[in-house]
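Participant: Make a model of this:
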Amino acid sequence: MSTAAPAGRPPMWVRSSYSNGAGGECVECARVTRGVLVRDSKDAGGPVVTVGAGAWRCFVGGLGRGRSVPPA
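Facilitator: Next comes the predicted model:
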């Protein structure tokens, strides 16, 4: 995983529907060619984590089945 956004076109960020309206606990994601970028919406200029497409599908699939994700 990388902690920097790739160069080129700016990503189109989408905020989680589970984020609260007060600005806390907000996560934003953006699709890129080989996966998904994830960042803290309260720190848009801060670190960005790049997650590979396969790992992201597994993560989202696990959420859909109500499974917790084990720590790395």
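Participant: only C-alpha atoms for contact and neighbour calcs from this point on.
Facilitator: Noted.
Participant: Name the SS class of the residue sitting furthest away from the middle of the chain, please.
Facilitator: Most distant from the centre of the chain: Ala22, at 19.6 Å, with distances by Cα atoms, centre = their mean. Secondary structure of Ala22, reduced to three states by DSSP: H, G, I helix; E, B strand; the rest coil: coil.
Participant: quick one more, to check against the first:
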Amino acid sequence: MTPTPLTWIKSSYSGNDGPDCVEVAISTPTIHIRDSKNKNGARLAFTGDAWSEFLSQMHA
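Facilitator: All right, here's what the predicted structure looks like:
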């Protein structure tokens, strides 16, 4: 079985000529995060629950 390629979404805080930020790709059941300026570098992967918890802490 061939894995489905991820569709990466660039953060709205990243500009085309401005500061680099992060990109997110959602694939059930995992949310993937990578640095937008180093697309072949390290990536993080979260379960949906862990990602929700992370986001809730960011808004605290």
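Participant: any idea what the residue farthest from the centre of the first structure aligns with in the second structure?
Facilitator: Matched by TM-score structural alignment, Ala22 of the first structure corresponds to Asp17 in the second structure.
Participant: now do Arg34 of the first structure
Facilitator: Under the alignment (TM-score structural alignment), Arg34 of the first structure maps onto Pro29 of the second structure.
Participant: Its match and Ala45 touch, don't they?
Facilitator: No: in this structure Pro29 of the second structure lies outside contact range of Ala45 using Cα atoms under 8 Å: 9.9 Å.
Participant: and the two? which has more neighbours close in?
Facilitator: Ala45 (16 against 10; other Cα atoms under 10 Å).
Participant: In this structure that one contacts Thr28, no?
Facilitator: No: with contact defined as Cα under 8 Å, Ala45 of the second structure does not count as touching Thr28 (11.3 Å).
Participant: could you measure the counterpart of Gly46 of the first structure in the second structure against Trp8 of the second structure, distance?
Facilitator: Mapped onto the second structure by TM-score structural alignment, Gly46 of the first structure lines up with Gly41. The gap separating Gly41 of the second structure from Trp8 of the second structure is 14 Å, by Cα to Cα, to the nearest Å.
Participant: Many thanks, I have nothing further to ask.
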